[in-house]
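Asks: generate coordinates for the sequence data below:
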Amino acid sequence: MPLQCAARYGTQAGAMVNREIFFGLFRFDAATHTLWDGSVPVRLGARALAILQVLLEAPGVTVSRSTLIKSAWPGLHVDQSNLRVQISGLRKALRDYGGAIQADPSQGYRFDADVVVKKPAPPRSENQPRFGIPGIIVKPIGREAAADGIHELFNSRRLVTILGSGGIGKTTIALQVANDRAANYADGVCFVDLGRISSIDFVYTALANAIGLRVTDWPGIEQIVLGLHDRRMLLILDCCEHVLGPVAKLVDALLVSTAHVDVLVTTREPLQLDDEAVWRLAPLTVPPKATETHADDIKTYSSVQLFLKCLHQRGAKLHFDNRSAAAVAEICRRLDGIPLAIEIAASIAAVLGFEEALRSLNEKSSVINIDRRSVVPRQRSLFSTIDWSYNLLSQAEQFALRQIACFAGTFSLDAGTAVASGDQLSASAARDAITSLSRRSLLSFDPESTYAEYRLLDTTRAYVAQLDFSEGDIAQRRHAEYFLRLLDGIDWDLYDDASENAKMRGYLDEVRVALDWTFSSDPQLGVKLAIAAERLWLALTSLVQGVPYLTRAFHLVDGSSAFDAAVRPRLLVSLASAQVYLPGFEGASLYERAWQAAQAAEDDFLELRALYGIIQSTLLTRRQATHYLEAFAKAAERSNNPDVHYLLQRISAFNDFENSAIRSAHQRFQTFLQDCPSISRSAYLYFGGIDSFISCKIGLALAKHYMGYCDQALSLSNTAIDEAEAKGHLTTTYFVLAQGATWVNISSGEFQRARSCLQKLEEVSRHYRPWHAVAEAFRALLLRYADEDARSAERILTSCLADEFIIKTGSLHPILWVELADARRIVGDLDGAESALAKAMSQCLGPSDVRLIGKHHPILAKVLIARNRPGDVDTARELFSQAIELSKQHDFYLYECEAAVGLAEFELEAGRPQAARNALVDLLSNLQDRSRVPFLVRAQALLAGINAP
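Replies: As a prediction, this is how the structure comes out:
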């Protein structure tokens, strides 16, 4: 809004503080009164900034000299030459945009360039958890200057990289800086440890997991940027030197596409990005060599302070005098002031004493000083320290350390014991060795965590990897066998999403590592583990991540006699289940093969799974499923599992619904919800992966909606949303929002609630990109009905319907084609409208497909009326009548009401009020106890107008 005078400027200051004004690479932040050139603040005085703000608030409008003077020198009388000086300085500071400040000789100045005004990111939603800093933050010793320097860099940059050698304390200072700055970020601090990632292929998966994206596919930069787009947070990417390429691409995208995400990176090499500010972290200070060392003197050096602090934490009761001070000073010097090395040395001293620790260090000097050119750069400076520590371990501890190095991330004491114990080490000895390794700082341990977990330091794991030992495959086998037993032993009916989700997600990395090893070393074990992992992938909506392993397992099993006959159909069913998540991937043929294989293996359960999958696939792609339902019913008769019989009722209800047998579907849904006591989680995970009760509730809501009981439908659908969100299962939430709740609210005119549904659907779609097309389709419908913007709706629907995933939405798919046709009719594209209607009818299931025909015919009638060719009017009248009769016959009161209103309006326009009255009277005579039916108010108003004298 243009500002013409200082007084007016003053009254709007409060409204402007939340604005950011962009032009080119420049950004003016009204809240802080700062001009930014990219990520660098432009040095300008307060008067120049005040003048610039007034000009930017009125782009293209000439602002008088008096107004500009009053804004820069409030309450003062100054000569206009002062204004010219400030304008000159502004032009120089704006570089290429300096010419945008144009002078009008008779008036003043104007800013003659395009600007974009944006509001900063909205405050954090209550539904978005605030990120926290891992572990207990303890202020690092000797890092005050480093922390101050990094804070200073963040005052002018959004990306700061901490450089330094391995073990020098980059992570520690990063966490300290994060702790100091956390209050500045509404969404807190998110810490991502990339040190455990061995391949660049898993960088984005680690980031997605850290920021809470429950991905069902390999995540990419776009998904992560979308997940962080509106966040105000500090993102810490720790230990990036081995994955610099993908990290640099991601950080660059975040700096461009987000406005309020700051990034702190720890690495041995810079990212080489233009906006990167680098802080090189120096070692801790060490005492100089001296002929005489005094204890009080060396305590001023940060390396010694850290050494003594570590001793204190370990409860060591050692006397620190001048003699011992000399040994400590020498240890700190020999270890170059590297914090991790000093911590390890202190742990040795706590057991052996100062002199023995130094003697051990001297005896191992030939090892410690080796510069291993064959290893990656980040490991060189720590291998000597770890080697020294490793050689001081007992044989049992060394053995345990080598075994547990196969874990990908954190592990419990029981898991570590299972992997480390065997012929060479008993279970009790393995437990003792692991706890001892923790005390010696070779394992990290968080006593505050919900589940007591250990983690091998990344550098230690790298050290173990280069050791020459023969039992590595034994450890990998025990690791794989442990997780096979663990997955087989999970009682999924007792699984609690809220409390166990993080633990289960931790299993994903371990299973991946185990599968990689088994398929290269023991394929039969790999097949068993892949099958056992299926329910883990299903429970976490991550089945797509398992597809490569399931595929490898199937290729091993297919045609082989080395496996049980039931394994082949089991793998086929698992692979086919992924078709729900993969756009363009057709699972029906796999399910058919699985059905045949299950029959050959005489496995009733697998036959039921295969048939259920075929039915689900056919319903989602608008094909007849009657034959498969009959086969499922016969197979169910042979089962003693009550869950199977209830699942038959559920899938039969959805089959009736898709085939427009609305009364039967309504009855089946109600009966299921009333009579079914429960369906075990383990069952519904295998049969569709969607909560059976919540999905039937949304099915009943849709049935009631089409029957005209819209108030009941709204109540049921909104309850289903709440229950799905409380359940925390991604696919169930998507199903509720995409297949029912959003549609019911839009169709009923509940636009505020519909927007809430859409927001939730968009959030779910961030976790799995193909669902985004469905969310966009509903956004188009909201534009069409709530905002009456048919042109935008037409454009978005055209794009959405070109997406191959949207085909898998059942009857929603052809209805969206009808909605596209109506939008095209409104904007005058009658040919395009007829083409879209033809696309819709190509999916018609037959003459009783009311869900499609009842929506299609009234829109086609309106298109024909608009064309007004010979015979079009009579055809339109007939189409309205057919839709009314078919809807009435099948109890689709919603469509009967829409078609009757359309016919009545048409007849009134044609000068036939009695025909219009007959249609409306017939409609309203069957109203019964229905309420809030779309078009009902319009029908009553039309009838009242006709009856008026």
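Asks: CA only for contacts and neighbour counts going forward, please
Replies: Fine.
Asks: determine how far the last residue of stretch 273-282 lies from the first.
Replies: 22 Å (C-alpha to C-alpha, to the nearest Å).
Asks: tally of neighbours for the residue nearest to residue 755 when sequence neighbours are not counted?
Replies: Once flanking residues are discounted, residue 755 sits nearest to residue 782: 7.7 Å by C-alpha to C-alpha, 6 or more residues apart in numbering. By other C-alpha atoms under 10 Å, the residues close to residue 782 number 26.
Asks: so what secondary structure elements neighbour the helix or strand that contains residue 782?
Replies: Under the criterion of DSSP states H and E, residue 782 resides in helix 772-785. Packing partners of helix 772-785 (3 or more C-alpha pairs under 8 Å, 6 or more residues apart in numbering; DSSP states H and E): helix 742-747, helix 751-765, helix 790-800, helix 812-826.
Asks: what's the closest of the ones you listed to residue 315?
Replies: Ranking those by proximity to residue 315 (C-alpha to C-alpha) places helix 751-765 first, at 49.6 Å.
Asks: please provide the structure for the following sequence as well, for comparison with the first:
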Amino acid sequence: MKDGVPVELGARTLDTLIALVSRPNEVIGKRELMAEVWPDVIVEEGSLRFHIAGLRKAMGDGRDGARYIATLAGRGYCFVAPVSRSADKAEGAPPAAAPVPGATFLPARLARMVGREEGVRTLSAQLAASRFVTVVGPGGVGKTTVAVAVAHEVLEGFAGAALFVDFGMLSDPAMVAASVASMLGMPIRSDDPAPSLIAFLRDRHFLLILDNCEHVIEAAATLAERLFAAAPQVHILATSREALRVEGEQVHHLAPLACPPDDPGLTAAAALAFPATQLFVERATASGARLDLGDADVAIVAGLCRRLDGMALAIELAAGRVGAYGLQQTVTLLDQRLSLLWPGQRTAPARQKTLQATLDWSYGLLSELERVVLRRLAVFVGHFTMEAALAIVTSPTVDQALVFGAIDSLVAKSMVATRPVGAMMRYRLLETTRAYALDIRVDDAELADLALRHATYYRRWLDRAEAEWPTLPNAAERVYRLSGLGNVRAALEWCFGANGDVRAGIGLAAAAAPIFLAMSLLTECLRWSQRAILALDDATRAGTEEMHLQAALGMSLMFTRGSAEEARTALNRGLAIAEDRGDAFDQLHLLGPLHMFHVRIGDFRSAVRYAQRSAAVAATTQDPAAVALAHSLLGIALHLTGDLDDARAELEAAVQHGPRSHRTSQIYLGFDHHSWAGIALARTLWLQGHPDQAVDRLRRTAGDAQRMVHPVTLSVVLNWAISIFFWTGDLRSAEEYMGRFIAHAESQSMGPYLAVGRGYGGEMAIRRGDAESGIAHVRGCLEELHAARYELLTTAFNLSLAQGLAATGRVAEGIALLDETARLVEANGDHSYMPELLRVKGALLLAMPQPMPDAAEACFRQSLELSRRQAALAWELRTAIDLAALLAAQGRPADARALLRPVFDRFGEGWDTADLQAAARLLATLG
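Replies: A predicted model of the protein is given here:
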């Protein structure tokens, strides 16, 4: 059926279709296909071709862009249209691998592409069959155009999960993997982000297009090979002037457009059947030239196309000049330039084989004004806006009106490419054009002035991006901001280079730091903050710029190298400057990270002090968002120290706050305090005896954090969410969130959080009876966390480890660990866990070879008293269960019932949680 109408096919034709559709996106050899369709008959290959042609005609293959069957010369046929099976939608069918969230990041497809249709079909089938294809050919042959067309052709099969990466924007091969990762919205926290990128893409059905690989070929080849081997659902389409030469690669040599032969009897009709001639005529007509080709003129066009070797870009450039110079003069100019500059040698530098000569010629046809503007536009890396061009290219000798007109002319002459983005137009110099323009010798003073204007403009761009950040609607919009960061990086490189302007670089680095933090590009944040701080002098030290740089340095150090003393020093220096300046928001900008720093190192008393200082400063601002931040910080600190009533009041005030201020959001802090407060409130609700409300708050907060696509914030939320599920006894949900947490930490290169994930895995093993394995995992986790000075979860993991030791008969060792942990709690202020620590110690005292019931009861009584003092009803219930069981075992059921029943009756929800079910069972046995 096609559109509800039966399609009439012969029996053999139908058998051919069934054989192809049964193995979609797989190349089936001709002999194999004939054996399936004619199992008992020997036929010639012409019979197969006849039925394939019939199928294509019946399905409308090739009409209105529809593609069904691809022919791979010498190999066979492949069914390339999307195929869905009804069984795929059956209930209980496993879900497909999740595509990368956000928009599809592909350049626009050309409205019409000349002479490449069969190549696109072949490449689409080849990509489906082999997963890794490199399109190889000289510069200007059309590799990128074909790659983009193939990507759009197969995009539906990837559910829109595709990314186009132009390595022409890179000058440093070491940034190849980082460029791909950053375009996917991933934070960069190590010098080699490739393992994180591989982990991120390992289970995703994804299309990755790597464009312009030739100048970073070693790095691009290494990355492509590793991705191909480790990510079995990732398809890679690369373009390069030479093969990558790595395992798994299939090379597709993209031939130039076919040109008419040098035949004296060539007619216009015959010549226009060749794609090179078609392209020339179409582009010349589009540029305003009036071509009425007769047999005599078509010979000139054919000769020109042959002279240009069928190179698409060269043909377009030549055709664009016909309107101004006429056909014959264009050929004359082209011949003059090619006779001198076209090397034609295979050993010549890649950039000078053919396109270099074409660009030389094209540059010679530009007016002096256009030449100046083109050279100045080469300062941009990647796309730029007209606003940016006018701001940077304009000078006392070239006003804005002249710049605008020159860019318009350069676009018309194909020297500047365009790309619409919504209602805005983006401009870009092709990679080879930019390299050509950069090689043109200009006055050093002019170059320095241009670079300074470039850096100054992107300093202003950063200020606008910072202001707009909280209003951006989704992660895709934030990822798009990365396109501007390429220019920021280039400007920073110049500023801190040999002939740069260090003063401008300091300001640019200070403005870039909040955006780097907000994007979790922590390695870059660390690099440029350090560089700028080292460049400070007496005139720039102790100002706003140093304050922001020290804050950024402290945060990036904290997350990339652990909570080292260097981070503390940087944050304290930033706070000192903020206090000297007297700006409340600047102080909050530092107090928030300092609060987080002390929470991470386990110094909870200091965290309370920083939170209290934040509250005092926020009260002076009259800003609701600043006050909400202070509520968050204080509530988190009070929660950790065991003051649950006050913690709940502060946290509820924080999460009830509405609109967020960008001055107190992750754009400055590096984390979202609103989400952190939400998950801390969930933990507080559980501790106070509201397990259902706790889980509801947990799931809402986790959903909000997921939608934010902010790695640091999501990690904080998932981390604490797992602990709540362990508390409620919902091990299935704990395991689900643990998987998400570990996968996230792995893909984002979060070393300490990976260790935390392994610790949670150990706790899960202990709870499920595999104590030996669990002990090993928890101990390994604690060793890593101690080395990183991440002590937030030390008490919780020590509790799990002590219970695992007891389960394996090492009760005394477990008790000693608990005693040491109690001393740490007293020293650091981590009192929220103390009732549970005392309860577990009492349970271990009863588990000793010679039980100590009196000592155990004393621990239980202390735990009950401390639970009531903290208003921690959940801890009180656990301890009451253990003490009631002890009393019942001693023959005191009435005392046991009198102890447990009042605690149990204070609960109004959560009857399916593990602790309440255990209490109900025990009460039933007590009568």
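Asks: for residue 587 of the first structure, find the nearest of the helices and strands packed on helix 772-785 of the first structure.
Replies: Comparison of those against residue 587 of the first structure by C-alpha to C-alpha identifies helix 812-826 as nearest, at 18.3 Å.
Asks: from the chain's centroid, how far away is the helix or strand just after that closest one?
Replies: Once helix 812-826 of the first structure ends, the next helix or strand along the chain (criterion: DSSP H and E) is helix 830-841. Put simply, helix 830-841 of the first structure sits 36 Å off its chain's centre (C-alpha atoms, centre = their mean, to the nearest Å).
Asks: please apply the same query to stretch 434-446 of the first structure.
Replies: Using C-alpha atoms, centre = their mean, the offset of stretch 434-446 of the first structure from its chain centre is 33 Å.
Asks: report the secondary structure state of residue 277 of the first structure.
Replies: strand (DSSP: H, G, I helix; E, B strand; the rest coil).
Asks: got the contact list for the aligned residue in the second structure for it?
Replies: Matched to the second structure by TM-score structural alignment, residue 277 of the first structure sits across from residue 250. The contact partners of residue 250 of the second structure, by C-alpha atoms under 8 Å, 6 or more residues apart in numbering, come to 130, 132, 133, 134.
Asks: the third one and residue 222 of the second structure, how far apart?
Replies: Look at residue 133 of the second structure and residue 222 of the second structure: by C-alpha to C-alpha, they are 14 Å apart.
Asks: residue 363 of the second structure is in contact with residue 373, isn't it?
Replies: No: if you go by C-alpha atoms under 8 Å, residue 363 of the second structure and residue 373 don't touch, sitting 11.5 Å apart.
Asks: which one of the two has more residues nearby?
Replies: It is residue 373, of residue 363 of the second structure and residue 373, that has more neighbours when counted by other C-alpha under 10 Å, with 21 against 18.
Asks: residues in the first structure aligned with the helix or strand containing the more buried one?
Replies: Secondary structure from DSSP H and E places residue 373 of the second structure in helix 368-377. The aligned range for helix 368-377 of the second structure in the first structure is 395-404, by TM-score structural alignment.
Asks: what about the matching stretch, how far off from the second structure?
Replies: Taken over the aligned residues, the distance from stretch 395-404 of the first structure to the second structure averages 1.1 Å (mean C-alpha distance after the TM-score superposition for the first structure).
Asks: list the buried residues for the helix or strand just after the helix holding residue 373 of the second structure?
Replies: Where DSSP H and E defines the elements, the next helix or strand beyond helix 368-377 of the second structure is helix 386-393. Buried residues in helix 386-393 of the second structure, defined by neighbour count with 16 or more other C-alpha atoms under 10 Å: 388, 389, 390, 391, 392, 393.
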